[in-house]
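*Asks:* here is my input, please return the structure:
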Amino acid sequence: MAHVAPVDLEASREAAEEIKWLAGQTGFVANSMLTLSHRPEIATAVLNLIRAVVRNPNSTVDPALLWMVAHVTSLSNGCRYCSAHTFKNGADNGVPQDKLEALWDFETSALFSDVERAALRIALTGGQCPASADAADMEILRNHFSTAQIVEICSVIALFGFNNRWNALMETELEESVVTFVNSKNYHGPDATA
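*Replies:* Reported below is the predicted structural model:
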């Protein structure tokens, strides 16, 4: 049970339009944003980060890869809420089902390229708290990505660092449509349907 109940969408006041925008992207109204809407200025700030970091049409990193990075980051933190969301968002943004199911095995699975492995390794090591990414991990990342792309990838990790902490702390309840989706895809994330 959530520690703080989400507010009604209409009660979210100045954050309502941004929450509706996100719902248009995902297909559901996120309980995390409704909970943040107890302080609508915080919800709006987080939603602006989401728009800039992981839903940016001007991104130079493939959206599918960004969602894989978000998912591995959330898995490394054990956040059931964000893991389920990033699994669904990955599927919605072009990550094939077999890759989604194999993400935790990215280092050894033939499904992943060296480019993807570099980004996912940073998601794993950089997504932990404290971050354990080292100079060698960053050097491998630099071999495959421009500086601007590294900033994009690391911004996704940092954004989900916040989201993972927020939702784990609040014990945010998964939306029924997300539970239905992950159950239909045989998802095995951290207590995905709890």
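*Asks:* please count neighbours and contacts with C-alpha atoms only from this point.
*Replies:* OK.
*Asks:* what are the boundaries of the helices in the chain?
*Replies:* Along the chain, counting by DSSP state H, helices occupy 16-26, 31-36, 40-53, 63-77, 80-92, 97-102, 114-127, 135-142, 147-170, 176-184.
*Asks:* can I get these in JSON lines including mean neighbour count and distance to residue 8?
*Replies:* JSON lines is the format used below for the helices of the chain (neighbours: other Cα atoms under 10 Å; distance: least, Cα to Cα, whole Å):
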{"stretch": "helix 16-26", "mean neighbour count": "16", "distance to residue 8": "9"}
{"stretch": "helix 31-36", "mean neighbour count": "24", "distance to residue 8": "7"}
{"stretch": "helix 40-53", "mean neighbour count": "17", "distance to residue 8": "12"}
{"stretch": "helix 63-77", "mean neighbour count": "26", "distance to residue 8": "26"}
{"stretch": "helix 80-92", "mean neighbour count": "25", "distance to residue 8": "19"}
{"stretch": "helix 97-102", "mean neighbour count": "16", "distance to residue 8": "32"}
{"stretch": "helix 114-127", "mean neighbour count": "22", "distance to residue 8": "31"}
{"stretch": "helix 135-142", "mean neighbour count": "15", "distance to residue 8": "42"}
{"stretch": "helix 147-170", "mean neighbour count": "19", "distance to residue 8": "17"}
{"stretch": "helix 176-184", "mean neighbour count": "15", "distance to residue 8": "16"}
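*Asks:* one more, please, to line up against the first structure:
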Amino acid sequence: MTRIQGVAKKDAGLLLRAVYWFARREFGAVPEPLTVMAHHPKVLIASGRHELAVKKAVHGPLFELVVYRTAVKLGCSWCVDFGAMLMKHGGLDIERLKHIDEYATSSLFTDLERKALAYADAMTETPVAVTDAQVTELEQLMGRKQLIALTYQIALENQRARFNSAFDIKDQGFTSGDACRVPTH
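*Replies:* Predicted structure coming up:
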């Protein structure tokens, strides 16, 4: 159980009911972090707008992979569950996720993926442990624009996972059984 109970649909005003409807349509269930954030509607709306804008600007298999790794490293079971579900519905090979802890030596990951995952690990350390060599190498491999996007996405997942961890928000079963709650479009 979370440290702060989310706002129930029956207690939600018109705006929150609309947000809950949209979330249920998109994900098959209302994400619990959203219901907790609903106690502060302005923060919820700001966060939602930000997430939608980032989704349009930054996406792709490599970005999803580093987000997943960051969630694993921080121990955010909600983020791991939700991320795996999104990756599955994005057509990505989620079997590789079982080997994410062995990314550095596993042939399941490309050289670029291994370097990006190591970068995600370094960014997620406290204090941050990113080296000049990592930035230089990734910039050469990806280009500056993509490196900026990768860095932003890892930082954003750090924010999400730490928010969820602070409120003890656990996985919601998005990938349990045959569920994968996101409706296929």
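*Asks:* gap between residue 29 of structure 1 and residue 59 of structure 1?
*Replies:* 24 Å (Cα to Cα, to the nearest Å).
*Asks:* and those two? Which one has more around it.
*Replies:* The residue with more neighbours, out of residue 29 of structure 1 and residue 59, is residue 29; 18 against 15, by other Cα atoms under 10 Å.
*Asks:* and that one, what does it touch?
*Replies:* 19, 20, 22, 23, 175 (Cα atoms under 8 Å, 6 or more residues apart in numbering).
*Asks:* also residue 103 of structure 2?
*Replies:* Contacts of residue 103 of structure 2 (Cα under 8 Å, 6+ apart): 109, 114, 117.
*Asks:* can you list those residues in a markdown table and add distance to residue 144 of structure 2?
*Replies:* Formatted as a markdown table, the contacts of residue 103 of structure 2 follow (distance: Cα to Cα, whole Å):
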| residue | distance to residue 144 of structure 2 |
| --- | --- |
| 109 | 22 |
| 114 | 18 |
| 117 | 17 |
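*Asks:* quick one: contacts for the residue most central in space within structure 1?
*Replies:* In structure 1, the residue lying closest to the centroid (Cα atoms, centre = their mean) is residue 70, at 3.8 Å. Neighbouring residues of residue 70 of structure 1 by Cα under 8 Å, 6+ apart: 86, 123, 156, 157, 160.
*Asks:* can you lay out these as TSV showing distance to residue 43 of structure 1?
*Replies:* Shown next, in TSV, are these (distance: Cα to Cα, whole Å):
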residue	distance to residue 43 of structure 1
86	19
123	24
156	17
157	19
160	15
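*Asks:* how about those residues, which pair is most distant?
*Replies:* Spanning the widest gap among the contacts of residue 70 of structure 1 are 86 and 123, at 12.9 Å by Cα to Cα.
*Asks:* quick one on the thing from earlier: what's the match for the residue nearest to the centre of structure 1 in structure 2?
*Replies:* Mapped onto structure 2 by TM-score structural alignment, residue 70 of structure 1 lines up with residue 67.
*Asks:* do residue 91 of structure 1 as well
*Replies:* In structure 2, residue 91 of structure 1 lands on residue 88 (TM-score structural alignment).
*Asks:* separation between the residue lying closest to its match once chain neighbours are set aside and residue 142 of structure 2?
*Replies:* Once flanking residues are discounted, residue 88 of structure 2 sits nearest to residue 94: 6.1 Å by Cα to Cα, 6 or more residues apart in numbering. Distance, residue 94 of structure 2 to residue 142 of structure 2, by Cα to Cα: 23 Å.
*Asks:* no further questions, thank you.
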